[in-house]
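Trainee: Sequence first, predicted coordinates after that:
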Amino acid sequence: MTTTQSRLLGPAEVRSLAAELGLRPTKRLGQNFVHDPNTVRRIVKAAGLDGDDVVVEVGPGLGSLTLGLLPVVRAVHAVEIDPVLAGRLPRTAAERAPAFADRLTVTTADALAVRAGDLPEPAPTALVANLPYNVAVPVVLHLLAELPGLRRGLVMVQSEVAERLAAAPGSRAYGVPSAKLAWFATARRAGPVPRAVFWPVPNVDSGLLAFERREPPPGDREAVFRLIDAAFAQRRKALRAGLAGWAGSPAAAEAALREAGIDPMARAETLSVEDFARLAATRPH
């Protein structure tokens, strides 16, 4: 693979592009643009990509991360909800990474509504993105469900979200996001990201989350996810009481829990996704 690199965006280039587009970053769309080339290089390296990978990038914005990805992968499918940003991105790639611009395709869409058929071939193998923080969890879960070819990913999210997504059963941060992500993948925190690398500077800390797809436990995903939602809606209660609504009564919940080999007095945060799958299988869908 050629060693030619893109010309990455620094603070001056990011502000110049934003001014050209009349862009005022909005909190609604979670727009905080990375303007530090070293951070981009770090993310690309940490993602562990190779020349056969096809990356789906959600929320490419002005193209900071896109320019870092293009030289090292087979293709980048960028999904951008803002039509102005989506319209400018191919030209940015042509100007700053001319040797690789043909590897980029841009889809103007809400990532939460994207279906596999909306993206061109080849199918994505990795998710690498600076995700809008207000939709980070549902975007990751949606894309893992919708794109079976996604084998791994590295996403930048709010630090607390990274902690929740990577949390193990029994830990304080473990909850619905961690249990659902565990259905699809193993996850780990991959380091902090300083606030100063963004424009505008966010008022929250950021972190990297890495994940690798794994085989899910046996069972029906939708049934398991409904059970996870029900269990954590009453997370302070023992499961015998907390799952009374799901099972029909506390006694029925206790019977299902015992059948699944789970202590009826346990709490939701102690159960692994395998436990939830086993428990869900005791109830008719």
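Mentor: Great, that's in hand. What you are looking at is a predicted structure, and each value in this text was computed from that prediction instead of being measured.

Trainee: going forward, measure contacts between C-alpha atoms and count neighbours the same way
Mentor: Will do.

Trainee: burial measure for the nearest residue to residue 70 once chain neighbours are set aside, as a count.
Mentor: Spatial nearest neighbour of residue 70, excluding adjacent residues (CA to CA, 6 or more residues apart in numbering): residue 100 at 6.0 Å. Per other CA atoms under 10 Å, the neighbour tally for residue 100 reads 22.

Trainee: For this structure, which segments count as helices?
Mentor: 11-21, 37-46, 64-69, 83-96, 136-146, 159-166, 176-184, 221-233, 239-242, 244-247, 250-259, 273-280 (DSSP state H).

Trainee: one step back: shouldn't the residue nearest to residue 70 be in contact with residue 71?
Mentor: Yes. Contact criterion CA atoms under 8 Å: residue 100 and residue 71 qualify, at 6.1 Å.

Trainee: List the contacts of residue 271.
Mentor: By CA atoms under 8 Å, 6 or more residues apart in numbering, residue 271 lies in contact with 169-170.

Trainee: So residue 74 is in contact with residue 52, correct?
Mentor: Yes. Assessed by CA under 8 Å, residue 74 is found in contact with residue 52 at 5.3 Å.

Trainee: what about those two, which has more around it?
Mentor: residue 74 (20 against 11).

Trainee: which residues touch that one?
Mentor: Counted by CA under 8 Å, 6+ apart, residue 74 has contacts 51-54, 103.

Trainee: Tell me the one of those residues nearest residue 212?
Mentor: Distance to residue 212 across the contacts of residue 74 (CA to CA) is lowest for residue 53, with 13.9 Å.

Trainee: In contact with that closest one: list those residues for me.
Mentor: Contacts were defined as CA under 8 Å, 6+ apart; by that measure residue 53 touches 73-75, 124-126.

Trainee: I'd like those residues written out as TSV, with distance to residue 256 added.
Mentor: Listed next are the contacts of residue 53 as TSV, based on distance: CA to CA, whole Å:
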residue	distance to residue 256
73	48
74	48
75	47
124	39
125	38
126	38
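
Trainee: Put this next to the previous one:
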Amino acid sequence: MGDSGGTGDSGAAGRPDALLGPADIRELAAALGVRPTKQRGQNFVIDANTVRRIVRTAGVRSDDTVVEVGPGLGSLTLALLEAAEQVVAVEIDDVLAAALPGTILDRMPERAPRFSLVHSDAMLVDELPGPPPTALVANLPYNVAVPVLLHMLDRFPSIERTLVMVQAEVADRLAADPGNKVYGVPSVKANWYADVKRAGSIGRNVFWPAPNVDSGLVSLVRREPPKTTATKREVFAVVDAAFAQRRKTLRAALAGWAGSPVLAERALVAAGISPQARGEALTVEEFARIAEAKPAGVTA
């Protein structure tokens, strides 16, 4: 990659660049005995311009507390530390978690006090050290991207802005509008928490090893959930049922949820939704209306 700002060995005034370049990543991995595998979703970003672009696109501010999931060897972590007040990284891998604080101290010692590490599975995290996080910025492992994203948005309502790098196909699903052929469960559930949009594409050659798929950036800006008397759990139960059998009408798809096709139709009519409609046509607000109209005895 052509790079005037970061992947070389020197920066301003001849000082070593704090960010990690391709040689740095390979040296770190070799020293740690880390062999990235596609099965584990380990694709390390080796281009400093890319991580700075991610931070810029995320709109990270100097007063932000940013949570990062899956920091790996620290490429994005260092770029976040350049911009944010605090960075909290959540890493499940024992070797990577043990090494990351040393990498931060070595390459950015003046910022090291602003860094915290949580060695855990992100799906199990329900509290973080320091101030409540205001932003989530992460290169998410592709096989767990959606559940991790939804978990973090749910557990940490203080997160106002999110920018995640995910597989391009997942990015398209998350940002899809009703009526789009890839609109589905991730689209609806993400929209419960935030306004979601595609925020760019990332080429394969900025990773080591290069993945078999393209990557995309997704921006999520927190908004109030739909006004409804139904709980989130009740709404999500309708969403899951509606998309479990995509080709069926809602009358048929929601029969199990409601207890019978007749009860499903009754709930749909009460919600002002055509029983012949399909889930991919409905907004999150419309799913909430259906949840409100659930027949007596239906539990989410």
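Mentor: Okay, I see it. Just so we're clear, the structure is a prediction, and the values are computed from it rather than from any experiment.

Trainee: Which one, of the helices of structure 1, ends up nearest to residue 108 of structure 1?
Mentor: Using CA to CA, the nearest of the helices of structure 1 to residue 108 of structure 1 is helix 83-96, at 6.1 Å.

Trainee: how about the closest one, which residues of structure 2 does it hit?
Mentor: Using TM-score structural alignment, helix 83-96 of structure 1 corresponds to residues 94-107 of structure 2.

Trainee: Tell me which residues are up against that stretch.
Mentor: 18-19, 32, 72-74, 78, 91, 111-112, 115, 117, 119.

Trainee: How about stretch 235-250 of structure 2?
Mentor: Looking at what lies outside stretch 235-250 of structure 2 - CA under 8 Å, 6+ apart - the contacts are 184-185, 188-189, 253-254, 256-257, 264, 275-280, 287-288, 290-291, 300.

Trainee: Okay, buried residues for that stretch please.
Mentor: For stretch 235-250 of structure 2, burial by neighbour count (16 or more other CA atoms under 10 Å) applies to 235-243, 248-250.

Trainee: with the residues you listed in mind, which one is nearest to residue 149 of structure 2?
Mentor: residue 236 (15.3 Å).

Trainee: Now check structure 1 for the residue matching that closest one.
Mentor: Aligned partner of residue 236 of structure 2 by TM-score structural alignment: residue 225.

Trainee: what's the spacing between that match and residue 281 of structure 1?
Mentor: 12 Å (CA to CA, to the nearest Å).

Trainee: Same check on residue 23 of structure 1?
Mentor: In terms of CA to CA, residue 23 of structure 1 sits 50 Å off from residue 281 of structure 1.

Trainee: More neighbours: those two, which one.
Mentor: Using other CA under 10 Å, the more surrounded residue of residue 23 of structure 1 and residue 281 is residue 281, with 18 against 12.

Trainee: Tell me the residue in structure 2 aligned with the more buried one.
Mentor: The alignment partner of residue 281 of structure 1 in structure 2, by TM-score structural alignment, is residue 292.

Trainee: likewise residue 20 of structure 1?
Mentor: So residue 20 of structure 1 corresponds to residue 31, using TM-score structural alignment.

Trainee: burial of that match, as a residue count?
Mentor: Neighbours around residue 31 of structure 2, by other CA under 10 Å: 9.

Trainee: next one: the one 4 residues further on
Mentor: Neighbour count for residue 35 of structure 2, taken as other CA under 10 Å: 11.

Trainee: can you tell me which residues contact it?
Mentor: residue 29.

Trainee: one more time with 10 Å, if that's ok
Mentor: Shown in contact with residue 35 of structure 2 (CA atoms under 10 Å, 6 or more residues apart in numbering): 26, 29, 42, 209.

Trainee: out of these, what pair is the most spread apart?
Mentor: Based on CA to CA, the longest span within the contacts of residue 35 of structure 2 runs between 26 and 42 and measures 13.2 Å.

Trainee: list residues touching both of these two?
Mentor: 34-35, 208.

Trainee: Going by distance to residue 129 of structure 2, which of the residues you listed wins?
Mentor: Closest to residue 129 of structure 2, out of all of those and judged by CA to CA, is residue 34, at 27.5 Å.

Trainee: Double-check that closest one against residue 43; I have them as touching.
Mentor: No. Using CA atoms under 10 Å, residue 34 of structure 2 is not in contact with residue 43; the gap is 11.6 Å.
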